[in-house]
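Enquirer: Sequence first, then the predicted structure, then my questions.
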Amino acid sequence: MTDEALVELKRLTVRFDDRPVVDHVDLRVRRGDIITIIGPNGAGKTTLIKAVLGIQPISGGSLSMTPGLTIGYVPQHLTLESTLPISVKRFMLLSGRPQKQCLDALAKTGIEHLFNASVHHLSGGEKQRLLLARALARRPDLLVLDEPAQGVDINGQAALYDLIRSVRDDLNCGVIMISHDLHLVMAATDRVICLNQHVCCSGYPADISHDPAFIETFGQPVAESLAVYHHHHNHSHDLHGDVVSGEDDGHRECSHAHH
């Protein structure tokens, strides 16, 4: 991993009607980093992401990027007019990338077999993987994901976070991710930033869940309230989260998280 920052925020501030929504935030993302931003509703998480994407003007501080940086963005939801017929192929080609590049991205996310399917017939997990594939078709240096596991069941979420780590490894890109899935994401990230307009606390997942500022915002430490997602698979899941294969003894266990 290089120390060169792909994107760096210094005391970045965004105000709406003179009210700070993001207040003096510092953030540095390098190649290979997976940084997850957590926080309560209204904490400024999506506003911060929009500032990084360049679609939200900043009110103060600075934001710098590596020249020529390519960003891939995965929004929370895929919203399409229900009366508009569109295939996965057409949706991907609208990105402006060559068909081969689109197919490679679909293969990375495990849904290349859906190339000719209707987007409207995809499951929640398949739609999220399609959004990720569209972002990957750009071959990004920085991948930005806003609640990537929305509408996906618990096992599908675990598989999706595994996929994001795999993409990071393959592309050696940086990743910024917003998530509420604390029980999974604390094991799927390298660094956590707890945001509530300002940065309440930040650090490694194993440490931050015991930080007083984290506990004040989210309650007792994650390790005490949840079985955090650290385990080994002896099987795999399909896009819907169902077990599809296991070891020869037929013993298939899965304990991604327990409340």
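Expert: On my side now, so go ahead. Numbering: from 1, shown residues only.
Enquirer: drop to CA atoms for contacts and neighbour counts, all remaining ones
Expert: Will do.
Enquirer: in the chain, which spans are helices?
Expert: 45-53, 88-93, 99-108, 124-136, 154-171, 182-188, 205-208, 212-218, 222-225 (DSSP state H).
Enquirer: List the buried residues of the last one.
Expert: In this case it means helix 222-225. Neighbour-count burial for helix 222-225, with 16 or more other C-alpha atoms under 10 Å as criterion, is recorded at Val222.
Enquirer: returning to what we had before: looking at the helices of the chain, which is nearest to Leu143?
Expert: Between Leu143 and those, the tightest spacing by C-alpha to C-alpha is seen for helix 124-136, at 7.6 Å.
Enquirer: neighbouring contacts of the closest one?
Expert: 71-75, 77-78, 88, 92, 95, 102, 105-106, 108-111, 119, 143, 148-153, 156, 160, 239-240 (C-alpha atoms under 8 Å, 6 or more residues apart in numbering).
Enquirer: before we move on, what about stretch 81-94?
Expert: 99, 102, 114-120, 130, 134.
Enquirer: same thing but at 10 Å, please
Expert: Stretch 81-94 is touched from outside by 80, 98-103, 105-106, 111-112, 114-122, 127, 130-131, 133-135, 137, with contacts defined as C-alpha atoms under 10 Å, 6 or more residues apart in numbering.
Enquirer: which among those end up buried?
Expert: Members of the contacts of stretch 81-94 classed as buried by 16+ other C-alpha under 10 Å are 101-103, 105-106, 111-112, 114-115, 119-120, 127, 130-131, 133-135, 137.
Enquirer: try it against this one:
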Amino acid sequence: MKPLISLDNICLKQGERDILSHISLTLREAEITSVIGPNGAGKTSLVRLILGLAQPTSGHIQRTPRLRIGYMPQKLTTNTTLPLTVKRFLSLAHHSAMTTDQALQRAGASHLGSSSMHKLSGGETQRVLLARALLAKPQLLVLDEPAQGVDITGQEALYQRISDLRDELRCAVLVVSHDLHWVMAKTDSVICLNQHICCHGHPQTVSSDPAYLTLFGQETD
């Protein structure tokens, strides 16, 4: 599969504190890569580097030219005093290769277009955020805890939608997730992060790695 972005020996410091140390990884088209790790492991910092929102202290990041990235944050904060429909919210995106209707359809949220952003459930909000990430018709889709605030039934449907999108768009997907069961069942590659990459590879390989077992134990259900 074609590599879209590669990190080579990336380090990130905050003052004298090491946030990330010697990170090397490649994200390839049509592959789902999950990042797992304890709180404070540097997952959000890694996402910021990949998005280009932060620069490494050392090391090199190589992106395919004009790489289109769609980003879905953990949550959304909006001013509840302002009237804002879902379609109006989506229309505020800077770059759009899809129409709002197309993005909503792909995110499984076609019925929400005229709904108020302030009256959406947790699962509906995440679908709308996914639609916003899809507007750029991304080659790389970055999802930071996409099932945040979503009930169990909604989580299963959302993760299935993510898998379907990978197949439809042939995009790379990077998911930060605490859902170890889904990660191990549906991901092509897993990165176990704790400031450095503890282990990295196919879920079956990672799940038996001593570094993974130290952090998460035997059970992934």
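Expert: Here it is on my side, so go on. This structure is a prediction, so every number in the text was calculated from the model and none was measured.
Enquirer: How close are the two chains, by TM-score?
Expert: Taking TM-score structural alignment, normalised by the length of structure 2 as the basis, the two superposed chains have a TM-score of 0.96; 221 aligned residues with a C-alpha RMSD of 1.4 Å.
Enquirer: re earlier: reformat the helices of structure 1 as a markdown table; add distance to Asp26 of structure 1.
Expert: What follows is the helices of structure 1, written out as a markdown table (distance: least, C-alpha to C-alpha, whole Å):
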| stretch | distance to Asp26 of structure 1 |
| --- | --- |
| helix 45-53 | 11 |
| helix 88-93 | 34 |
| helix 99-108 | 32 |
| helix 124-136 | 25 |
| helix 154-171 | 22 |
| helix 182-188 | 21 |
| helix 205-208 | 17 |
| helix 212-218 | 17 |
| helix 222-225 | 25 |
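Enquirer: Out of these, which one sits most buried?
Expert: helix 124-136 (a mean of 24; mean count of other C-alpha atoms under 10 Å).
Enquirer: For Met117 of structure 2, see how far away the residue in structure 2 sticking out farthest from the centre is.
Expert: Distance to the chain centre peaks in structure 2 at Thr81, reaching 29.3 Å (criterion: C-alpha atoms, centre = their mean). Thr81 of structure 2 sits 11 Å away from Met117 of structure 2, going by C-alpha to C-alpha, to the nearest Å.
Enquirer: anything in contact with each of the two?
Expert: Joint contacts of Thr81 of structure 2 and Met117 (C-alpha under 10 Å, 6+ apart) do not exist.
Enquirer: Take the contacts of helix 124-136 of structure 1 and keep only those in strands.
Expert: With DSSP state E as the criterion, strands contain 71-74, 143 from among these.
Enquirer: Tell me the counterpart of Ala133 of structure 1 in structure 2.
Expert: Aligning on TM-score structural alignment places Ala133 of structure 1 opposite Ala131 in structure 2.
Enquirer: do the same with Gln101 of structure 1
Expert: Using TM-score structural alignment as the criterion, Gln101 of structure 1 maps onto Thr99 of structure 2.
Enquirer: Name the nearest residue to that match, sequence neighbours excluded.
Expert: Leu135 (6.9 Å; C-alpha to C-alpha, 6 or more residues apart in numbering).
Enquirer: and the residue nearest to the spatial centre of structure 2, what does it touch?
Expert: The structure's structure 2 has its C-alpha centroid closest to Leu143; by C-alpha atoms, centre = their mean the separation is 1.8 Å. Taking C-alpha under 10 Å, 6+ apart, we find Leu143 of structure 2 in contact with 34, 47, 70-74, 129-130, 133, 162, 173-177.
Enquirer: and it, what pairs with it in structure 1?
Expert: Using TM-score structural alignment, Leu143 of structure 2 pairs with Leu145 in structure 1.
Enquirer: and the gap between its match and His237 of structure 1?
Expert: Taking C-alpha to C-alpha, one finds Leu145 of structure 1 at 22 Å from His237 of structure 1.
Enquirer: Of the ones in strands among the contacts of helix 124-136 of structure 1 - the most surrounded one?
Expert: The most neighbours of any of these, using other C-alpha atoms under 10 Å, belong to Leu143, which has 25 neighbours.
Enquirer: if I look at it, how far off is Leu78 of structure 1?
Expert: 17 Å.
Enquirer: next one: Arg90 of structure 1
Expert: The value you get for Arg90 of structure 1 to Leu78 of structure 1, if C-alpha to C-alpha is used, is 14 Å.
Enquirer: Which stretch of structure 2 lines up against stretch 190-208 of structure 1?
Expert: Mapping stretch 190-208 of structure 1 onto structure 2 (TM-score structural alignment) gives residues 188-206.
Enquirer: any idea how far that stretch is from the chain center?
Expert: Offset of stretch 188-206 of structure 2 from its chain centre (C-alpha atoms, centre = their mean, to the nearest Å): 16 Å.
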